[in-house]
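Asks: Requesting a structural model of the entry that follows:
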Amino acid sequence: MNKATIYFHSGTGNSFRVARWMAETAQAHGVGGEVLSIHRKEAASEPVGDRVERGEEAPPRQPDGPACDGDWVALVAPAHAFTASWAMLKFALRMERGQGRQAAIVLTRAGTKFGKRRFPGLEGTGCYVLAGILAAKGYRVRGTLGVDMPSNWTQLHPGFAEPAAADIIEHAKAKTKEFTAQIVTGRRCLGGWLGLVLGILLLPVTVAYLAGGRFLLGKIFFASPRCTGCGQCARTCPNGSIRMIGWRRKRPYWSMTCQNCMRCMAYCPECAVEAGWSWAALLYYTLSVPGVWLMGTYLLPHLPAAIAGNKWTLAVIGYLWWLVSMAVAYALFQLLLRIPPIHWLFTLTTPTHVFRRYHEPETSLEDLQ
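Replies: Predicted coordinates for the structure are as follows:
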């Protein structure tokens, strides 16, 4: 083994930091380590700003290039709804054949701390789904690991205070370095079996999230009146899911490709990105009551009998109707936010406007870019 290539998907820096720890440990054992974003296809081991200041331009790299004998590949990503993030799943499916190349999988999960006690998150099926994909492509999976980093789900709860976050990170660092040392020295370290069992039991939650929940969560974001229209969120979104729209004053608009990575919320210089709790309740009601009534009144009676009598066809039509209804409702919501009293009403009725934001303390936007 002479080189480690570590691909990461990270919104707030947790997975990026784990990837860097893995590269550092590999280098300490005489194995070259390179950290690459699955989105930018260039080395992330050095901040982009440093290269620009020197007048250098790193040539773009192709992360899913042909495998090389003796090289080791690692995938590092957050766990979303008890499996790997959708972006990393797609990346793994697009990777080239492994040709016997060694591989490791690490998922960062939502670690928490209350008082003096730390509580683990749950990676669920994520490690072994990715391991299965890589094994089918001819990689030899040597290790899987779920590692706790501070939970960044600021849609739901405030970010942890600095001492609690630092404690979780310090324990994650030790665990990651121990795992990486075992892999680069030729040992197997296939962990996360309990997480896999629990993930299988929670599979309905995972499927619901991938099929609809991730779209719904992306459609509760909006910018509060504190937004200056700087456009940082749109420029740095790893999935290109945010557009700046408006006539005189542009504001961010989240599309259906949002993966809830929390980067926009974590790094907004004005803390203006909100997750609307009151809007989420209204959206759920709109999709559940008026949306179903409209479908039953104006769509279903006009379907051919062969389609209307097939429950699977009706399920697909209902799903598509739900997605379209959600997109239309969100567009109308964004128009309503142009009215200042309504804008303030939705801002003040969500607790996220007072939540502490979180991103990995040592990770800047330039690192992630």
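Asks: drop to CA atoms for contacts and neighbour counts, all remaining ones
Replies: Will do.
Asks: Point me to the residue sitting closest to the centre of this structure.
Replies: residue 261 (3.7 Å; C-alpha atoms, centre = their mean).
Asks: Enumerate every residue touching that one.
Replies: The neighbourhood of residue 261, defined by C-alpha atoms under 8 Å, 6 or more residues apart in numbering, consists of 10-12.
Asks: Between these, which sits nearest residue 194?
Replies: Taking C-alpha to C-alpha as the measure, residue 194 lies nearest residue 10 of those, at 24.5 Å.
Asks: Could you say which helix or strand holds the residue lying closest to the closest one once chain neighbours are set aside?
Replies: In space, residue 10 comes closest to residue 16 once its chain neighbours are excluded; the distance is 5.8 Å by C-alpha to C-alpha, 6 or more residues apart in numbering. Under the criterion of DSSP states H and E, residue 16 resides in helix 14-28.
Asks: And the helices in the stretch 201-350 of the chain?
Replies: Taking DSSP state H, counting those that start in this stretch to define them, one finds helices in the stretch 201-350 of the chain at 203-208, 214-218, 232-236, 263-267, 277-288, 290-294, 305-308, 311-336, 340-348.
Asks: The fifth one - contacts with which helices or strands?
Replies: Here helix 277-288 is seen to pack against helix 311-336 when contacts are counted using 3 or more C-alpha pairs under 8 Å, 6 or more residues apart in numbering; DSSP states H and E.
Asks: here's the other one to compare against:
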Amino acid sequence: MVLYFSASGNTRYIAQLIARRLGDDCIDLGGRIRAGDYAPIRSEKPFVVCAPVYICEMPRFVRDYLKRLPMRGNRQVYFVFTSGGYAGMSGSLAARLVKRKKLIYRGHAEVKMPGNHIVSDAYPQPSPEECLRRIESATKQARQIAAVIRRRGTLKARHVFLAEKLIILPFNSLWSRYGQPSKPFYTTDKCVGCGKCSRLCPLGNIEMKDRRPVWKGPCAHCMACILNCPFEAIEYGNITQKKEKYNISHYVRAEK
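Replies: Predicted coordinates:
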């Protein structure tokens, strides 16, 4: 069973590709997270959890959801992380989570995808050509990952050094609390009040008032709202106006 959360489509693309190669089912956790749905998920095959990386770890709301989710049947769990190039503590924290659930951790893989954190100038946007190259490389890597899982091998990624842990853990706690404001989000005159942004927010923090979205806190900066608006009507401060609203559907055909 392949489980995933995806905001801009990167992780969905990898999860669906792996599921097809394994001949396995694929479940989008986004709706379950929004609804607080903790109904057990059973799988006779190993679980494969696919998640993006936010500030050097998997999204905290995904991790918190997995902590409470009953995962029944097969006890083996693989993780696949998508990021713009650095997955930080994602694997270490995933291993800890699996151990606490008394399941069997089978390793993790890190897949480099086009970066999508467009609300900060600290992360340069890749060109369309670079996006295509990354997606092509990630596609090949996902096939290799699926082959390892199919033969029940162990996924292996880079070692995380102690110095990294000492920096990342306290920094992430502060960043998650103070570094992800939602106040700068706003809509332009292109907004038609469709409400898609509100429906996609994994934390349920976008409320529609008078057919306009209102962002509340806290925010995970997942980018689901700004990168999935069909009219590109959402902006963030004065940072995003000239940036591509990246979504993998601009580059590859969406899977049904």
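Asks: hmm, back to that, of the helices of the stretch 201-350 of the first structure, which approaches residue 361 of the first structure most closely?
Replies: helix 263-267 (10.9 Å).
Asks: quick check: the closest one aligns to which part of the second structure?
Replies: Under the alignment (TM-score structural alignment), helix 263-267 of the first structure falls on residues 224-228 in the second structure.
Asks: Check the mean deviation of the matching stretch from the first structure.
Replies: When the first structure is superposed, stretch 224-228 of the second structure averages 1.4 Å from its matched positions, counting by mean C-alpha distance after the TM-score superposition for the first structure.
Asks: If we go by neighbour counts, what in the helix holding residue 16 of the first structure is buried?
Replies: 14-27 (16 or more other C-alpha atoms under 10 Å).
Asks: Please compute how far that helix lies from its chain's middle.
Replies: On the basis of C-alpha atoms, centre = their mean, to the nearest Å, helix 14-28 of the first structure is displaced by 19 Å from the centre of the chain it belongs to.
Asks: With stretch 181-191 of the second structure instead?
Replies: Worked out by C-alpha atoms, centre = their mean, stretch 181-191 of the second structure lies 22 Å from the chain centre.
Asks: what is the orientation angle of the longest helix along the second structure with helix 10-22?
Replies: In the second structure, with assignment by DSSP state H, the single longest helix is helix 128-150. If you take axes from the mean of the first three to the mean of the last three C-alpha atoms, to 10 degrees, helix 128-150 of the second structure sits at 40 degrees to helix 10-22.
Asks: Who are the contact partners of the residue nearest to residue 225 of the second structure when sequence neighbours are not counted?
Replies: Leaving aside its sequence neighbours, residue 225 of the second structure sits nearest to residue 197 (C-alpha to C-alpha, 6+ apart; 4.4 Å). Applying C-alpha under 8 Å, 6+ apart, we find residue 197 of the second structure in contact with 206, 213, 224-226, 228-229.
Asks: likewise residue 26 of the second structure?
Replies: 1-4, 15-16, 19.
Asks: again, but for residue 228 of the second structure
Replies: Counted by C-alpha under 8 Å, 6+ apart, residue 228 of the second structure has contacts 8, 196-197, 247.
Asks: these two touch, right, residue 131 of the second structure and residue 114?
Replies: Yes: with contact defined as C-alpha atoms under 8 Å, residue 131 of the second structure counts as touching residue 114 (5.2 Å).
Asks: Those two: which is more packed in?
Replies: It is residue 114, of residue 131 of the second structure and residue 114, that has more neighbours when counted by other C-alpha atoms under 10 Å, with 25 against 18.
Asks: any idea what the more buried one aligns with in the first structure?
Replies: Checking TM-score structural alignment: residue 114 of the second structure goes with residue 150.
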